[in-house]
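1. What follows is a protein structure lacking sequence information:
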């Protein structure tokens, strides 16, 4: 291999054009030393320019394979952003992917955002255009979900009426878990570009822990719903919320902590798109056996439990509707809305991932990213609707809920 770099320049920007491309190699990095702080250069510095044009947002990435001056595991591909002059700028990893192909060779290319479905699905065979669309859907959905999850938690903290209801405490715990999941997920690609591997490991652990917490609180939602609607009368459980919190936050901590104690489970994960040579990096579980053996198994048990309770509760709701229909007091759209809301609270829509096992089903992946990345928003709407309904019924009824005798 060349001591400088092997460069692959995409042809798309230059179709039907005669264009000069300038490639300059700097044997010394002194040219850029002004803005370099605590950085070490492990290869030559390459400058690629097209006179009169700013080449960016390439569908197929510009790729360069560098020969390292000396072997090192903590290397990253970076480019120099000029401000006014060459010496007035800074180095950035934005849009750069680092792939060590051997001990002394590193391949640099641009990257894309990561779809939300990578948390449970193996999406290595997805096409580039679909990957990019799913990525935007995931990031927008996660951003909205994180914002509204935070609103749910804050409204709960500052509302004494909301804190008085155990059901609201469970909803808020699920919202808090989703907030951590969405927030940490949005940092997964950024952390993968850093040279400090511990940051990527921390983000990967946070994503996994908050994902397991979300699943656990979904199961708690289902269990509480069963106690509330099926076994209605006077259930007293001592220190009810304390026990639920130990399960909801403690069990995932034991699982994630156990995996963290094992070596090389969390860190930078890489996937390649099917129609290009683009390789995308993000922080997640590196071992596929752990991904399927822990995540899929854990979710499968919770999914079957929640689905059974959802069917039982739905039958009860529609049975009550048949009774109420005699008096024309129960419109069907309200019952349907209630069931859809319960599906959201119990995470039933995460079960869509079973329909993408072993092959790529684009409609399912789009539904998965849309429905699940915005789950925090749906819970916020549910709680607002429930609060409005409770205010309307407050003068005439007394709430029936599992009592926490620790108060």
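-> Alright, I've got the coordinates. It should be emphasised that the depicted structure is a prediction, and the values quoted were computed from it without experimental measurement.
2. only C-alpha atoms for contact and neighbour calcs from this point on.
-> OK.
3. right, and the helix or strand after the longest helix anywhere in the chain?
-> Longest helix in the chain by number of residues (criterion: DSSP state H): helix 197-229. With elements assigned by DSSP states H and E, the helix or strand that comes after helix 197-229 is strand 236-237.
4. Measure how far the helix or strand just after that next one is from the centre of its chain, please.
-> Helices and strands here follow DSSP H and E; after strand 236-237, the next one along the chain is helix 240-245. When distances are taken as CA atoms, centre = their mean, to the nearest Å, helix 240-245 is centred 27 Å away from the chain's centroid.
5. Give me the helices and strands touching helix 240-245, please.
-> Counting contacts by 3 or more CA pairs under 8 Å, 6 or more residues apart in numbering; DSSP states H and E, helix 240-245 packs against strand 403-404.
6. try it against this one:
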């Protein structure tokens, strides 16, 4: 069997070249509800009994079928199929079969692709046909949502088809969402209570079109739901504006700091400075990837979006890792006393760069990166490339940062306590100068350890929007603040490789000078 492209077209529209199905099989109408909808139980029975309809086809290889309001197509399977089956579905009953590679999908509002792999599985499991039926006015269990075009697509091949590496694709073109959220759903047709779930299906939106990528055969529909409206349009625009300015400014000053380090101070850099530069590299990549993310997402190139999502996620996890390492370095120098660790910097770099890579590779392998739509209360939206599964995002990112936060916050509190103990031990003349220096060091450590990220990850309730603003301002400008901290600390304290109790902050070269008089 060569690649079949099956089209429904209106009589008023010019028919594409080709032939119609061999026969038409009008079957007895299916009982409907008072509103004209087909019950899930009747729909499931029809799909389960398609094999008996195939027996009615005789020697015909294709057939157009109709059961009252239900329309569809049946195609007998053959052992030679190079491309799978493509179906274009407009609104009429006229069916045309094209036995060539002419791509006319753009002429039709709906289309379905069944890959070759599905045919192989069906033939191996004694399947004998491919059937695609449209069920208008199918009942669904969410009163606040509707199916797109008020219809459901049922696909059956006479065998259990699942875990496809090349997915079934269902396309809807020129969709007017009217501010609603589109979500591809499936129902297995077996449960008495109809439950539409997202498992096994991915939703991708490009230029007004929606595509469902599903790894199994069953009933499919696109559910249109009201947006959650978790953030107002004004807040979203303000936060976006602040982020763009802050990230751009941070990138500039991080680049300046890295330039200063590479051309001026690299040879005499301490371990603390080297660690700080690694953090700056991670933060620069994070700011850059965030700024270009939406532009990449709007290109509509799925592969580019996956790379973008993975890159930004890696930069974020690497930034978290270097927050942890900054705190660890401070702890090793202030509380355990200087110790000689063989290949210390190499081990630190492996921790900071390799561990995030392992996490990202695992998510890439399991296909967790995709388009993510952010909705506002007026139905507008913005697209970005990120982790589409909220559960994975919560488990990986919040879990990862929670570990970092607990450790860095403990070190931060211990450091502040040490500073306060020192202030009580100095005389008043020295104390005034020391307070200014210590306050600067404490603020620097607060940013350096990434504690500001807690405003985003751990904020809930009535202060949620306020926390978004605090987080956006502090973290967007974090690179700028840390550059000022690095510059002033480098100017005030000469760099050397000797680690002492008065010059061991991992914030910058020996910046925690609060333990000795200035």
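-> Received it, and whenever you're ready, just let me know what you need. Model, not experiment: these values are computed from the prediction.
7. What would you report as the TM-score here?
-> TM-score of the superposed chains, computed with TM-score structural alignment, normalised by the length of structure 1, equals 0.67; 302 aligned residues with a CA RMSD of 3.3 Å.
8. ok, back up a step: the longest helix of structure 1 maps to which residues in structure 2?
-> The aligned range for helix 197-229 of structure 1 in structure 2 is 302-334, by TM-score structural alignment.
9. now that we're looking at residue 390 of structure 2, how far away is residue 228 of structure 2 from it?
-> 14 Å (CA to CA, to the nearest Å).
10. ditto for residue 434 of structure 2
-> Between residue 434 of structure 2 and residue 228 of structure 2 the computed distance is 50 Å (CA to CA).
11. the more surrounded of these two?
-> Shown here are residue 434 of structure 2 and residue 228; by other CA atoms under 10 Å, residue 434 has more neighbours (22 against 14).
12. what angle separates the helix or strand harbouring the more buried one from helix 302-334?
-> Taking DSSP H and E as the criterion, residue 434 of structure 2 maps to helix 428-448. Helix 428-448 of structure 2 and helix 302-334 meet at an angle of 150 degrees, taking axes from the mean of the first three to the mean of the last three CA atoms, to 10 degrees as the criterion.
13. Quick check: buried residues in helix 428-448 of structure 2?
-> Buried residues in helix 428-448 of structure 2, counted by 16 or more other CA atoms under 10 Å: 431, 434, 437-438, 440-442, 444-448.
14. need those in CSV with distance to residue 169 of structure 2, can you?
-> Shown next, in CSV, are the buried residues of helix 428-448 of structure 2 (distance: CA to CA, whole Å):
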residue, distance to residue 169 of structure 2
431, 70
434, 66
437, 62
438, 61
440, 57
441, 56
442, 55
444, 51
445, 51
446, 49
447, 46
448, 47
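15. if we take these, which one ends up nearest to residue 318 of structure 2?
-> Nearest to residue 318 of structure 2 among the buried residues of helix 428-448 of structure 2 is residue 448, at 13.7 Å by CA to CA.
16. What lines up with the closest one in structure 1?
-> Checking TM-score structural alignment: residue 448 of structure 2 goes with residue 345.
17. What separation do you get for the residue nearest to its match when sequence neighbours are not counted and residue 188 of structure 1?
-> With CA to CA, 6 or more residues apart in numbering as the criterion, residue 345 of structure 1 has its nearest non-adjacent residue at 6.3 Å, and that residue is residue 218. In this view, residue 218 of structure 1 and residue 188 of structure 1 are 24 Å apart by CA to CA.
18. go on, residue 375 of structure 1?
-> Distance of residue 375 of structure 1 to residue 188 of structure 1, computed by CA to CA: 19 Å.
19. next one: residue 238 of structure 1
-> Note on residue 238 of structure 1: its distance to residue 188 of structure 1, by CA to CA, is 40 Å.
20. So between the two, which is more surrounded?
-> residue 188 (27 against 13).
21. centroid residue for structure 2?
-> For structure 2, the residue nearest the mean C-alpha position is residue 387 (2.2 Å; CA atoms, centre = their mean).
22. Alignment lookup: that residue to structure 1.
-> Per TM-score structural alignment, residue 387 of structure 2 is aligned with residue 285.
23. List the residues that contact that match.
-> Contact analysis of residue 285 of structure 1 by CA atoms under 8 Å, 6 or more residues apart in numbering lists 204, 208, 265-269, 291.
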